[in-house]
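Engineer: need coordinates for the below:
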Amino acid sequence: MRTLICTLLFTLCAAQASAGDREQLQQKLDAFLAGAAGDADVHQRFWADDLIYTSSSGKRFGKEVIMQGLEAAKGQPVTASYRAEEVDIRLFDDIAVVAFKLVGEDRSSGEPETSHYFNTGTFVKRDGEWRAVAWQATKIPAEDN
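Structural biologist: Reported below is the predicted structural model:
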């Protein structure tokens, strides 16, 4: 009986921890996308220092390149916004895979131009903080949106 109670308590605690981690990751993703178009602090907190990022154009780089790009764009008007749809968060202890459909809207030409990407991020929880260590972005062809 004691073993059964311990097992039930462990299962309940693990389920609550998983729900909390999912909520943290969803909030982290939402906050990131809300500030992704130019807020260097948002990027600093989102990406791990040892990030491997593969862009939709097939280029691979790390956090340093992202941060340099933000620094170079500093002071320019923000004309893009982003949101996540169809978010799927899968937890594996202190590792998580977050897959979603990214919807980007660019208003730099005056008329909104919408693009769609499949994004998959791998997060590691270090010192209680989730950080993206790997990222893959794939542009969805317009006919498949």
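Engineer: switch to C-alpha atoms for all contacts and neighbour counts from now on
Structural biologist: Will do.
Engineer: so what's Lys28 closest to, chain neighbours aside?
Structural biologist: With sequence-adjacent residues excluded and distances taken as CA to CA, 6 or more residues apart in numbering, Lys28 is closest to Phe46, at 7.4 Å.
Engineer: tally of neighbours for that neighbour?
Structural biologist: Neighbours of Phe46 under the rule other CA atoms under 10 Å: 21.
Engineer: just Lys139 next, same as before
Structural biologist: 15.
Engineer: so it makes contact with Thr114?
Structural biologist: No - in terms of CA atoms under 8 Å, Lys139 does not count as a neighbour of Thr114; the distance is 11.6 Å.
Engineer: next up, for comparison:
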Amino acid sequence: MAGKHIDAVRSLEAARFSAMVEGDVEQLDSLLADGIHYVHSNGKRETKEQFLGALSSGRRRYRDIEIQAQELRQFGDTVVVTGKLYVELETATGSLASQMTYTAVHVREADEWRLISWQATRTASDS
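Structural biologist: Predicted structure coming up:
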């Protein structure tokens, strides 16, 4: 049973990153919990409304998100994802391309998995 939930959350992670690149705010709205704490790699925390608003207004555009590593662990109705990403994005203050490590926490609410917490940290370059 746990494997089924892990697979579901793994699929939702891929769908969320794809929706971020496509700017699909409607899809993201269904994948994010209303009470999400979304902490970007620069330390800025956003609510669901702030995160979706930045995408829908064009203030933030994700150009590419590539999953490089992922580990998922289930604890009851919670799945914790730790991983590494390559992210390219454009914001009002410029563009960014970097490796990131992240922790994502998904909770099951009314039989639907939703992201409740996100924290990303830029990884120092290997060079």
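Engineer: about what we covered before: got a list of what whichever residue in structure 2 pairs up with the residue nearest to Lys28 of structure 1 touches?
Structural biologist: By TM-score structural alignment, Phe46 of structure 1 lines up with Leu31 in structure 2. Under the criterion of CA atoms under 8 Å, 6 or more residues apart in numbering, the contact list for Leu31 of structure 2 reads 12, 16, 113-115.
Engineer: need the residues that contact stretch 30-38 of structure 1.
Structural biologist: Residues from elsewhere that reach stretch 30-38 of structure 1, judged by CA under 8 Å, 6+ apart: 42-43, 46, 70, 73-74, 78-84.
Engineer: which parts of structure 1 are helices?
Structural biologist: Assigned helices in structure 1, in chain order: 2-35, 40-46, 63-72 (criterion: DSSP state H).
Engineer: just name the most buried of the ones you listed.
Structural biologist: Of all the helices of structure 1, helix 40-46 carries the top mean neighbour count, a mean of 17, counting by mean count of other CA atoms under 10 Å.
Engineer: average distance between that one and structure 2?
Structural biologist: Superposing on structure 2 places helix 40-46 of structure 1 at an average distance of 1.5 Å from its equivalents, by mean CA distance after the TM-score superposition for structure 1.
Engineer: any idea how far Ala34 of structure 1 is from His43 of structure 1?
Structural biologist: Plainly put, Ala34 of structure 1 is 11 Å away from His43 of structure 1 if you go by CA to CA, to the nearest Å.
Engineer: please apply the same query to Val124 of structure 1.
Structural biologist: Relative to His43 of structure 1, Val124 of structure 1 is positioned 16 Å away (CA to CA).
Engineer: if I line the two up, what does Glu71 of structure 2 land on in structure 1?
Structural biologist: Alignment of Glu71 of structure 2 against structure 1 is given by TM-score structural alignment, with Asp88 as its counterpart.
Engineer: OK, contacts around the closest residue to its match other than its chain neighbours?
Structural biologist: Setting aside the residues directly before and after it, Asp88 of structure 1 is nearest to Ala99 in space (CA to CA, 6+ apart), at 5.2 Å. Contact analysis of Ala99 of structure 1 by CA under 8 Å, 6+ apart lists 87-89, 118-121.
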